[in-house]
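A.B. asks: build the 3D model from these lines:
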Amino acid sequence: MPSGLVALLDDVAGIAKLAAASLDDIGAAAGKAGSKAVGVVIDDAAVTPRYVTGLSPARELPIIAKIALGSIRNKVLILLPAGLAMSAFAPWLLTPLLMLGGTYLCFEGAEKVIEALFGSHHATVEEAAPIDAVALEKEKVSGAVRTDFILSAEIMAIALADVATQPILNQAIVLALVALGITVGVYGVVALIVKVDDIGLNLAERSNAGVRALGRGMVKAMPPVMKTLTIVGTAAMIWVGGGILLHGLEHYGLAAPQHALEHAGEVAAHAWPVAGGFLSWLVMAAGAGVVGLVAGSIVAGVLHLIPRKGH
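C.D. replies: Reported below is the predicted structural model:
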């Protein structure tokens, strides 16, 4: 999935290059900035399909379209102007906001790991009274757009950090390209994911035995695919969040953890030169993941100690 989304950004960058040669650097910056947000993107794609669970199959694509439109509004009408204003008038805010967002990613990832290992900490909720389909759809879309706002804020902050030294107009174009490219990529993938079952069921009813087998295979494959996507999304959140925290600490003069991790990556690369680049990345990603898991677990532990309203 990450490579597909980055390829999509490259296509968007290509369109920009055809429009004006002066946008070459901007297109490259959009691809680079967008690729750095892959961890958040994966989680976005993993989370969104659950918002159409339990609704009519005929409403799945319209609901995803509504969520995608809300995501565009989040990024372009709210986060992009806010990011540009911060870049122009309070650039010192970017690093602490990134670290705050990174901490949130670590917390979300750690919560999922804790729940997978020890069960949910949330109290069992009694079955609610039935509500009509229109109200349920509105509630699902609103919840998805709120979740998207948090993830989109982190995506835009990561992208902004990568182009913070460029002129303000270039920043605006890059952020717009990243916002549109990632939104189209994420919700295009989500639309495909939620309709695979329907496609598989349709194929399973065909007369050709091979086509029927393919359809049944698609239906059976979706539960493990969704589970894998969730695991990859959780790991990516923890790894990206931990990396953001390490870079933030380095920015504030606490460079020892980041330098130690880089040194460990170099040692691993020299130990097996054939796969040196991959090993170096793997060691650094694993180290960032450990930092992210520890930080997220601490935040989760503190929050679970705070009494909840009504308890």
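A.B. asks: from here on, contacts and neighbour counts on C-alpha atoms
C.D. replies: OK.
A.B. asks: you'd agree Gly181 is up against Ala13?
C.D. replies: No - look at Gly181 against Ala13 with C-alpha atoms under 8 Å: they stay out of range, at 9.3 Å.
A.B. asks: quick one: the helices in the stretch 101-250 of the chain, in order.
C.D. replies: 133-162, 168-204, 209-251 (DSSP state H, counting those that start in this stretch).
A.B. asks: closest to Ser120 out of the ones you listed?
C.D. replies: Comparison of the helices of the stretch 101-250 of the chain against Ser120 by C-alpha to C-alpha identifies helix 209-251 as nearest, at 15.6 Å.
A.B. asks: what helices and strands are in contact with that closest one?
C.D. replies: Applying 3 or more C-alpha pairs under 8 Å, 6 or more residues apart in numbering; DSSP states H and E, we find helix 209-251 packed against helix 38-47, helix 94-118, helix 168-204, helix 256-271, helix 276-305.
A.B. asks: to compare with the earlier structure, here is another sequence to fold:
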Amino acid sequence: MSGLLALLDDVAGIAKVAAASVDDVIGQAAKAGSKAAGAVIDDAAVTPKYVQGFSADRELPIIWRIAKGSMINKLVYLLPIGLLLSNFAPWLITPLLMLGGGYLCFEGAEKVAHALGVGGHGHTDHPAAGEEPEDPAHLEEKKAQGAIKTDFILSAEIMTISLAAIPESNFWMEAATLAAVAIMITVAVYGAVALIVKADDAGLAMAAKGRLGLTRSLGRGIVRAMPYLMKALMVIGTAAMLWVGGNIVVHGMEILGAPWLYDQIHHAAEAASHVVPENMMGAVKWAVTAAFDGVFGLALGLALIPLGEKIVTPLWRAVFVRKAH
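C.D. replies: This is a model prediction of the structure:
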């Protein structure tokens, strides 16, 4: 009997350790994933365009297919690459992170320029992309593959940012945390996309079939609100990209031995936080830092637009578009 009690006590101890490890993984994954806010929001904002033009019954299957492709991108390709970098070439993480931050700044600035009508193409494809095949199955395949390729870039940013945010730990903790980040973010992004895409259908159904006047009014309200929601999501996503991208580059410069800009932003945020009540100091410091990071991100992104549009994008299309055709 004493042996059985000792065994049960050991099992209980192991269960507690396992539960604590799971809590650590989830906690670290949540913190690491939050650092990739800009890319996550942009991912959620971009994906709905890939189901436009399809019948309502094909929207969710397409989103499901893209979500599976996103999970494969993160778990099969990007997670092993991230672990290899972390364990064998950690010095590469900061430069790669800065490269991803620069891409976020470029994407955000391109959207701003496009909105102002002064250049930039946002996420629009090359001219040949308008020549869509007539066969719906072929078109669906093309759209899904395009979305998965776009997701690969955004997922690479998310995983790199998350990897840099994970505290120093062992190989298995890093692997479990990155896997948790991949699963949590994919479920959150594509769950949100599914809700966004089907919200107008739900609103139309409520407006047409609702038994109560309140239900019908709510349905009409949802339908009217969806275009504004999409615009708001794009604005928030663009702002988040510029802020996060700028922050990554500024912080990377500081790590690589060029701390001047980081120090100036830090001092400005500190000074601003001391002119408000103590309970608001943290919020003001964060807001000022984010504002300066965002302004820097916009300036850097605008400077990168000619490089992206004249060199990087044509090379990408020459390699991948021709290969696809």
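A.B. asks: can you give me the TM-score here?
C.D. replies: Aligned and superposed, the two chains score 0.89 in TM-score terms (TM-score structural alignment, normalised by the length of the first structure); 295 aligned residues with a C-alpha RMSD of 2.2 Å.
A.B. asks: could I get the helices of the stretch 101-250 of the first structure as JSON lines with distance to Gly109 of the first structure and mean neighbour count?
C.D. replies: Formatted as JSON lines, those follow (distance: least, C-alpha to C-alpha, whole Å; neighbours: other C-alpha atoms under 10 Å):
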{"stretch": "helix 133-162", "distance to Gly109 of the first structure": "13", "mean neighbour count": "19"}
{"stretch": "helix 168-204", "distance to Gly109 of the first structure": "19", "mean neighbour count": "20"}
{"stretch": "helix 209-251", "distance to Gly109 of the first structure": "5", "mean neighbour count": "19"}
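A.B. asks: adding distance to Leu84 of the first structure, write these out as CSV.
C.D. replies: Listed next are those as CSV, based on distance: least, C-alpha to C-alpha, whole Å:
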stretch, distance to Leu84 of the first structure
helix 133-162, 8
helix 168-204, 7
helix 209-251, 20
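A.B. asks: picking that back up, the helices and strands packed on helix 209-251 of the first structure: which one's closest to Asp132 of the first structure?
C.D. replies: Taking these one by one with C-alpha to C-alpha, helix 168-204 is closest: 22.0 Å.
A.B. asks: and that closest one, which stretch of the second structure?
C.D. replies: Mapped onto the second structure using TM-score structural alignment, helix 168-204 of the first structure spans residues 171-207.
A.B. asks: for that stretch, what is the distance to the chain centroid?
C.D. replies: Stretch 171-207 of the second structure has its C-alpha centroid displaced from the chain centroid by 11 Å (C-alpha atoms, centre = their mean, to the nearest Å).
A.B. asks: check the mean deviation of that stretch from the first structure.
C.D. replies: Compared with the first structure after fitting, stretch 171-207 of the second structure deviates on average by 0.4 Å (mean C-alpha distance after the TM-score superposition for the first structure).
A.B. asks: list the contacts of Leu61 of the first structure.
C.D. replies: Ala191 (C-alpha atoms under 8 Å, 6 or more residues apart in numbering).
A.B. asks: after the helix or strand that contains it, heading C-terminal, what element do we hit next?
C.D. replies: In this assignment (DSSP states H and E), Leu61 of the first structure forms part of helix 57-72. Later in the chain than helix 57-72 of the first structure, the nearest helix or strand by DSSP H and E is helix 80-89.
A.B. asks: ok, and what's touching that following helix?
C.D. replies: 93-94, 156-157, 160, 164, 168, 171-172, 175-176.
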